[in-house]
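In: Give me the fold of what follows.
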Amino acid sequence: MPLEVSDYRAPFWLPGGHLQTLVPRYLRRPQLTGEPVEIELPDGDSLHAELYRARDPEAPVLILSHGLEGSARSGYILGMARVGLAQGWSVLAWNLRSCGPTLNRTPAIYHSGCSDDLDQVIRWAGTHCSRRLRLGGFSLGGNVTLKWLGEQGEQARERGVEAAATASVPIDLLACVRELERPVNWLYHKHFVRSMKRRLKAKATQFPDHYDLDKLASLSTLWQLDEHYTAPLNGFRDAADYYARCSGRYFLDGIRVPTLLVTAGNDPFFNASCYPRAQAASSDHLHFEAPRTGGHVGFWGGPNRWWLEDRFLSHLG
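Out: Model (predicted):
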């Protein structure tokens, strides 16, 4: 059931996908303080998260997953947490492994398909907060969310997940990496590569016997970092195997709860393979919406107005 018509239009003075991606990043500065929680994992690791409790202990819980090199303190996460609280929900924003203010305690790092970690977050929320759950995912976190939903199928509803909303999701990981490596996207690509290298160096300091950084200085692309680090560190044969097994597009057909996917038509990170119109058209559960404008996790609506937050609420509510 595709939603091809959208009421979102970027401001006339903010033309193009690049400005619509970058400007909101610097204008969005929500202030919010949550309760720090630690979610223990079966392999001895733990995930750091922030919990914003609603007054009603029976209120639904909105679980938020951040994007590549983001955290539970990213502006889009805090903004969504704020409106979720205003709606009367509790909100649980989690940091993927090695993200956030504190490194995780095992050598493991996050990746685009870590739905097993999201599964533990959902299990924790259902035990400690409420059995009524909603999921929200942005960019890489949206891919993790869609993958989990597809893997769970009907069980997602049985475990309390009532609805999910995702935005700007790289459902074709290889295509996204190739788009980011294009010269026109050098600014984003350079930022992600630098940030990932810093993270790998920090983990190597923490676990010097586990990380071999001899090749790191010579690597200059996301694909190379995935080929030499992300994939082997997470049990994949290589980058191609990693992308093939974790891209969200391969899990969309298994979704069985009402799920929204919003992707701007001018998102600079994506090509046509990240717009699943045909799969949405044949699904009773996936709602796909592609505004012509909005950039990547942008969708600015004016001072203190964020269209994407309202769109998530209208779907999740």
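In: make it CA atoms for all contacts and neighbour counts henceforth
Out: Fine.
In: how about the nearest residue to V121, chain neighbours excluded?
Out: I39 (6.9 Å; Cα to Cα, 6 or more residues apart in numbering).
In: swap in D116?
Out: W148 (7.7 Å).
In: Now for L19: which residues touch it?
Out: G295 (Cα atoms under 8 Å, 6 or more residues apart in numbering).
In: can you tell me the helix or strand for it?
Out: L19 belongs to helix 17-27 when assigned by DSSP states H and E.
In: Could you also give me the structure for this second sequence? I'd like to compare it with the first:
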Amino acid sequence: MFHSTDHLWSPLLRVLPSALILLLIYFGITFLRSISASRIRLLHSAKPASLIPDGSLTLVDLVKNAVPALVGPESGFRSVWWLPGGNAQTIYCSLGDFSQVDPIVYERKLLCVPDGGTLALDITPPFSAQPLEVGEPVVLVTHGLTGGSHESYVRAALTALASPEAPRFRAVVLNSRGCNGAPVTSPKLYHAGTTDDIRNAVLWICHTFPRSSIFGLGFSLGANALTKYVGEEGPECPISAIVSLANVWDFARGSPHIERGTWMNRFVYDFVLGGALQALLGKHRRIFYEDPASPLPSALLDEFLPRKNVRLREYDSAITPRLYGFEDAMDYYSAISSCRVVERIAIPCLAINAGDDPIVTVDNIPVCQILQSPWVIQAITGGGGHMGWFEPSTGGGRTFERWYVKPTAQFLLAIRELGLAARPRPRITEDAARGMRLQEGRPDIGFREVEEEAVVSSGTGESKLFSGW
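Out: Alright, predicted model coming up:
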């Protein structure tokens, strides 16, 4: 006897049209997002700076002619299909497995600085593999929150800029105090506006590479510190040009966005950022307990370090003001923001932010100041998240690559090829009593190389959860 199976299929047939509609809506939204994400907005002054004396090449001309990732038929960021939206791009930056991607070998130099602290500089290619060449260009790199030279986003850029196969620059990564194995030898860590440690590193570079042009590359909080340093130095800046990636720009404006923004901001990112800083302090707690000069009372450490679920402002209210001499969190946010010094920047600066960055809203970008600055060009991509910018790979056996590497390398190489006039350099004096080299007029800026060198391989290990922001 034949038994009809129509009754078995009928529920599926009723659901199928709705499922197809939802599927079409999903792919439609993904397609529209990809179109939006591919677009790039450029903000710059109507009177950009001239890069050569006769005025025939402006900063905007250089970007249009030499940075095809930003301008022209090859421009635009197009996300991989499986990371739609800023949150997915941002989270994958921290949770993805990059252990076999972009391995970099560094040579580490430890510098003792005048306040008793120690800086860890990671150099690639190592001098042991590629001896120093007179006049070789150097790029100083500053990383994100609690990050270091090991971060995947740093390694991706340096693979293009400083790999042994195509050494275009000698890279010097400044690992902030306490980060990535940098020892803490004074009761002081670092904050998002720390610029004196950049000065210490620049002084070492000027001494070690006396005839080299210096360039800069900053990521996230490191981008803010580097940009702030360039603005503070003004016309006397020793650096020839910088790229500022995912710069926070305005912490006073950005703090409410973290605290009261989207669900992810309030219940994920706020705790991740605060927890990362708390963990860094906890890792180096011993010196803050034992050093008589510690600005953090033991009672405060006893109460704060065991706390669970620490928000960013909690750390910046309880710890940061005492550690660095600010009145409160808002005084700190206002003082450290690089948006305050945009008008003083006097070297080529390319800034790149993502329009869907969940950490740094586009409202943080100081549009008015940038439009008045002849030296700053701000690019805003439609997508990319915070320090993600994962796009389909164009070769090399990979499934994806980091888009920002292209405009970064194109811009810095174009500036290098121009052969701009030498920048002013700080004068170096000797302090025989301490065995230090100091910056003339700034006894608080200087260095002494510590007789301990190490070869550091990055790419075989992984960062801590959500580190590097």
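In: So which bits of the helix holding L19 of the first structure are buried?
Out: Going by neighbour count (16 or more other Cα atoms under 10 Å), the buried part of helix 17-27 of the first structure is G17, H18, L19, Q20, T21, P24, R25.
In: which position in the second structure aligns with the third one?
Out: Using TM-score structural alignment, the equivalent of L19 of the first structure in the second structure is A88.
In: returning to that earlier point: would you confirm that the residue nearest to V121 of the first structure belongs to a strand?
Out: Yes - membership of I39 of the first structure in a strand is supported by DSSP: H, G, I helix; E, B strand; the rest coil.
In: Which parts of the stretch 201-317 of the first structure are strands?
Out: For the stretch 201-317 of the first structure, the strands defined by DSSP state E, counting those that start in this stretch occupy 259-262, 286-289, 300-302, 305-306.
In: swap in the stretch 1-150 of the second structure?
Out: According to DSSP E, counting those that start in this stretch, the strands that the stretch 1-150 of the second structure contains are 40-44, 104-112, 118-124, 138-142.
In: how about those, which one is nearest D356 of the second structure?
Out: When the strands of the stretch 1-150 of the second structure are compared by Cα to Cα, strand 40-44 sits nearest D356 of the second structure, at 12.3 Å.
In: who touches the closest one?
Out: Residues outside strand 40-44 of the second structure that contact it (Cα under 8 Å, 6+ apart) are 60, 70, 75-77, 367, 370-374, 376-382.
In: which strand in the second structure runs the most residues?
Out: Longest strand in the second structure by number of residues (criterion: DSSP state E): strand 442-458.
In: elements contacting that strand?
Out: Under the contact definition 3 or more Cα pairs under 8 Å, 6 or more residues apart in numbering; DSSP states H and E, strand 442-458 of the second structure sits against strand 104-112, helix 196-208, strand 436-439.
In: Identify the residues contacting G16 of the first structure.
Out: G16 of the first structure sits next to N266, T293, G295 when contact means Cα under 8 Å, 6+ apart.
In: so what corresponds to the last one in the second structure?
Out: Structural alignment places G295 of the first structure opposite G385 in the second structure (criterion: TM-score structural alignment).
In: Surely that match and S94 touch.
Out: No - between G385 of the second structure and S94 there is no contact under Cα atoms under 8 Å: 11.8 Å.
In: Give the closest residue to the residue mapped onto Q224 of the first structure from the second structure in space, chain neighbours not counted.
Out: With TM-score structural alignment as the criterion, Q224 of the first structure lines up with E314 in the second structure. Among residues not flanking E314 of the second structure along the chain, G274 sits closest, at 7.3 Å (Cα to Cα, 6+ apart).
In: close enough to count as contact, the one you found and S317?
Out: No - the criterion here is Cα under 8 Å, and G274 of the second structure misses it with S317 at 10.9 Å.
In: What distance do you get for the most centrally placed residue in the first structure to K147 of the first structure?
Out: Residue closest to the average C-alpha location in the first structure (Cα atoms, centre = their mean): G141, at 1.7 Å. As judged by Cα to Cα, to the nearest Å, G141 of the first structure and K147 of the first structure stand 10 Å apart.
In: joint contacts of those two?
Out: Joint contacts of G141 of the first structure and K147 (Cα under 8 Å, 6+ apart) do not exist.
In: quick one: contacts for G222 of the second structure?
Out: Going by Cα under 8 Å, 6+ apart, G222 of the second structure touches T142, H143, G144, L145, A192, N247.
In: Counterpart of it over in the first structure?
Out: By TM-score structural alignment, G222 of the second structure lines up with G141 in the first structure.
In: I'm done for today, thanks for sticking with me.
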